[in-house]
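S.K.: below: sequence and its predicted model.
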Amino acid sequence: MDLDAVRTFVAVAAAGQFQDAAAALSITQQAVSKRIAALERDLEVRLFHRTARGARLTVDGQAFLPHARELLRVAARADASVRPGRRALRVDVHSRRTAAGVLLQEFHRTHPRIELDVVTLLDADVHAATAAVEAGTIDATFHAVPLPERRLPAGIRAARVIDERHEILVGPRHPLAERRAVTPAQLAEHRIWMPGMAAGTEWADYYDELADAFGLTIDLVGPVFGNEALLAEIAESAELATLVGERSRYLWPDSYDLRRIPVRDPAPVYPMSLIWRADNRHPGLGALRTHLKAAREVTPAAKVWLPRWTHRSA
């Protein structure tokens, strides 16, 4: 259906005059007449009674009017969903459970007028996500940026906005269950289970370096049945533990009695940066960057452990 003709029909219905509708649409009265005639041919009905006083809707015209208005609303929403500057700010997070997802929700609460579209590019590492930013598919993404060994493409910017400290998650029968905090050295005696981590990703590189630094045993073996299954296994085990970010969100039944114990002295920190395109003029992007900069919690360097490849930009 010709949306210009539909738009013209709605304008004539509102104005009651072909001439007034033409003025409102900045087209000639002849163009209005042609569009309405073409629409009537397509629908095989009369939409207006033409009179000396103007144009009055027929019964069919009255029936079609609300649908015509809805067609235009849907078209406007479709246009706004993809047009930069008019669509929502589109931000990628690896998981809505992580600190990035939590911070985006806080941003939405403090900036409710900025429309936000939170997406998850499944299985996308920093390179795939950066390519999506470069192509304009998304406005920004959260990832660890391994620099200077790997350079960002020209025109892409990154700023470290999250230093996510770790907690160890254990069941009630685990030997560490009653600790208020643990050190990385103490974790070396225990099996840390993190099945399904894809080799070659920046997070796999991070945990490889963490394991080497403190002699940890990080077990990636086993099929992945989802977080709910992982939590159930840990709750029943006296040996299994896993690492989670301190601001990550996990829910489990009270009967699991799982314990989240901070890892300190030093605190391993997973560094995440916001990545965006320098020429992106979306009005919400600057507000997001300002919010993240203000919300960033910086732990004294002497008390944290960071991988050697950490992107240092603030």
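M.R.: Thanks, I have it.

S.K.: contacts, neighbours, all on C-alpha from now
M.R.: Noted.

S.K.: any idea how far residue 175 is from the one residue sitting closest to the centre of the chain?
M.R.: Centre of the chain computed as the mean C-alpha position; nearest residue by CA atoms, centre = their mean is residue 118, 2.6 Å away. Distance of residue 118 to residue 175, given as CA to CA, to the nearest Å: 39 Å.

S.K.: want to compare, so here's the second one:
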Amino acid sequence: MELQQLRYVVAVAETLNFTRAAERCRVVQSALSHQIAALERELGARLFERTSRRVRLTSAGEAFLPEARACLEAADRARAEVAAAGGELRGRLAVGAIPTVTALDLPVLLRDYRRRHPKVGITLTSAGSDHLIERVRQGGADVAFLGLPPRAEPKGVRSRRLGGGELVAVVAPDHPRTEPESDLAGLADEPFIDFRAGVAGRVQSDEAFAAAGVRREVPFEVSSADFMVDLVRQGLGVGMLPAAYATRFPDLRVIRLRGAPTRVEHLIWQDRPSPAAAAFLGLIDERPGS
């Protein structure tokens, strides 16, 4: 069993297409297919079901995939540890972040890290907090930045709080409401634009309205803050954004809230950070207030 074979299996599992997997691995498809077939013979089991229309993992393939990823991760870590022992930082740094990070300036942080460690490959995934926790837990990301309700704590990862803040309501510039401040009951008759029910970005608002005994309607559910802002601009409803993040949209009107929902930003990372991840965590520690 060779590491290259494991890379081919992971590529096919993620693309569900032998041609695209070969392109990703920069080999001809026949070579990739041959190596996977050789691995299947060695294992005594088929990893993929192949038809003219689709490719999918068999039950054996589903069992094999996480172990293949773990082996590749261990090999990458070993290379990085050897390089770090020689005074050179190499490898990869996979970062995850919610789109509304405000506790630190993430683009500047990534820029400074790349300047300091130019031989480390950096990737960034933007997603919701629940998805990012799972990515770090499974090794798909080294570190991630989350936003959670005040009482929530990320499970299965190492973490620390970066800071917190209140949410504000944002409305279109020509919205009939003119008051700069309101309680939650004062907005009860407004349609809301918010994230999907159950995700961390929505829970903080739902809990605040429930605690205030206020029932609200959320006819528009979105998966990104930018889409929320686009809908707010069209006057379709009231959005809820972290106060520090809302300042990025000066065309929107902000309504401060009494009894406002709050959220806490967290930094999470794997139990045994790679040298590249440890250096990133160290860079964060250097930031004032971190």
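M.R.: Sure, I can see it. Model, not experiment: these values are computed from the prediction.

S.K.: and the TM-score between them?
M.R.: Scored against TM-score structural alignment, normalised by the length of the second structure, the superposed chains reach a TM-score of 0.54; 202 aligned residues with a CA RMSD of 3.9 Å.

S.K.: coming back round to it: hang on, the residue nearest to the centre of the first structure packs against residue 92?
M.R.: Yes: between residue 118 of the first structure and residue 92 there is a contact under CA atoms under 8 Å: 6.0 Å.

S.K.: just checking, the residue nearest to the centre of the first structure is part of a strand?
M.R.: Yes: with DSSP: H, G, I helix; E, B strand; the rest coil as the criterion, residue 118 of the first structure is located in a strand.

S.K.: quick one, what contacts it?
M.R.: Residues near residue 118 of the first structure by CA atoms under 8 Å, 6 or more residues apart in numbering: 90-93.

S.K.: what does residue 36 of the first structure give?
M.R.: Going by CA under 8 Å, 6+ apart, the list of residues near residue 36 of the first structure reads 5, 8-9.

S.K.: to which residue of the second structure is it aligned?
M.R.: In the second structure, no residue is equivalent to residue 36 of the first structure according to TM-score structural alignment.

S.K.: what does residue 162 of the first structure give?
M.R.: By TM-score structural alignment, residue 162 of the first structure lines up with residue 163.

S.K.: neighbours around its match, how many?
M.R.: Residues lying near residue 163 of the second structure (other CA atoms under 10 Å) number 16.

S.K.: can you check residue 75 of the first structure too?
M.R.: Using other CA under 10 Å, residue 75 of the first structure has 13 other residues around it.

S.K.: assumed it was part of a helix.
M.R.: Yes: according to three-state DSSP, residue 75 of the first structure belongs to a helix.

S.K.: strands of the stretch 1-150 of the second structure, residue ranges please.
M.R.: Here the stretch 1-150 of the second structure has its strands, by DSSP state E, counting those that start in this stretch, at 48-50, 55-57, 91-97, 120-126, 143-148.

S.K.: residue range for the first one in the first structure?
M.R.: Counting by TM-score structural alignment, strand 48-50 of the second structure pairs with no residue of the first structure.

S.K.: so which bits of stretch 144-151 of the second structure are buried?
M.R.: 144-149 (16 or more other CA atoms under 10 Å).

S.K.: ok, residue 236 of the second structure - contacts?
M.R.: Here residue 236 of the second structure is in contact with 191, 193 (CA under 8 Å, 6+ apart).

S.K.: and it, that's in a helix?
M.R.: No: counting by three-state DSSP, residue 236 of the second structure is not found in a helix; it is coil.

S.K.: how close does it sit to residue 100 of the second structure?
M.R.: 21 Å.

S.K.: which residues sit against stretch 202-217 of the second structure?
M.R.: With CA under 8 Å, 6+ apart, stretch 202-217 of the second structure has contacts from 148-150, 184-185, 188-192, 194-197, 240, 259-263.

S.K.: ok so, going back, pull the most distant pair out of the buried residues of stretch 144-151 of the second structure.
M.R.: Pairwise distances across those (CA to CA) peak at 16.3 Å, for the pair 144 and 149.

S.K.: returning to that earlier point: just the ones in strands from the contacts of stretch 202-217 of the second structure, please.
M.R.: 148, 191-192, 194-195, 240, 262-263 (DSSP state E).

S.K.: in ChimeraX, select just the buried ones from these.
M.R.: Of those, the buried ones can be selected in ChimeraX as follows, counting by 16+ other CA under 10 Å:
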select :148,191,192,194,195,240,262,263
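
S.K.: I'd say residue 184 of the first structure and residue 269 touch.
M.R.: No: proximity of residue 184 of the first structure to residue 269 does not meet the contact threshold set by CA under 8 Å, at 11.7 Å.

S.K.: hang on, the earlier thing: between the contacts of residue 118 of the first structure, which sits nearest residue 294 of the first structure?
M.R.: residue 91 (18.4 Å).

S.K.: count of residues packed around the alignment partner in the second structure of the closest one?
M.R.: Alignment note (TM-score structural alignment): residue 91 of the first structure maps to residue 95 of the second structure. Residues lying near residue 95 of the second structure (other CA under 10 Å) number 23.

S.K.: which residues does residue 95 of the second structure contact?
M.R.: Residues near residue 95 of the second structure by CA under 8 Å, 6+ apart: 122-125, 141-144.

S.K.: if we use 10 Å, what do you get?
M.R.: For residue 95 of the second structure, the contact set (CA atoms under 10 Å, 6 or more residues apart in numbering) comprises 110, 122-126, 132, 135-136, 140-145, 269, 277, 280.

S.K.: same deal with residue 152 of the second structure?
M.R.: 200, 204, 263-264.

S.K.: confirm it sits in a helix?
M.R.: No: with three-state DSSP as the criterion, residue 152 of the second structure is coil rather than part of a helix.

S.K.: show me where the first structure has its helices.
M.R.: Taking DSSP state H as the test, the helices found in the first structure are 3-15, 18-25, 29-43, 59-82, 99-110, 126-135, 184-187, 202-214, 227-236, 283-295.

S.K.: and these: which comes nearest residue 259 of the first structure?
M.R.: Using CA to CA, these put helix 227-236 closest to residue 259 of the first structure, at 9.1 Å.

S.K.: contact partners for residue 31 of the second structure?
M.R.: By CA under 10 Å, 6+ apart, the neighbours of residue 31 of the second structure are 8, 22, 37.

S.K.: tell me how far it lies from residue 228 of the second structure.
M.R.: From residue 31 of the second structure to residue 228 of the second structure the distance is 46 Å (CA to CA).

S.K.: ok, residue 221 of the second structure - how many residues close by?
M.R.: Residue 221 of the second structure has 15 nearby residues by other CA under 10 Å.
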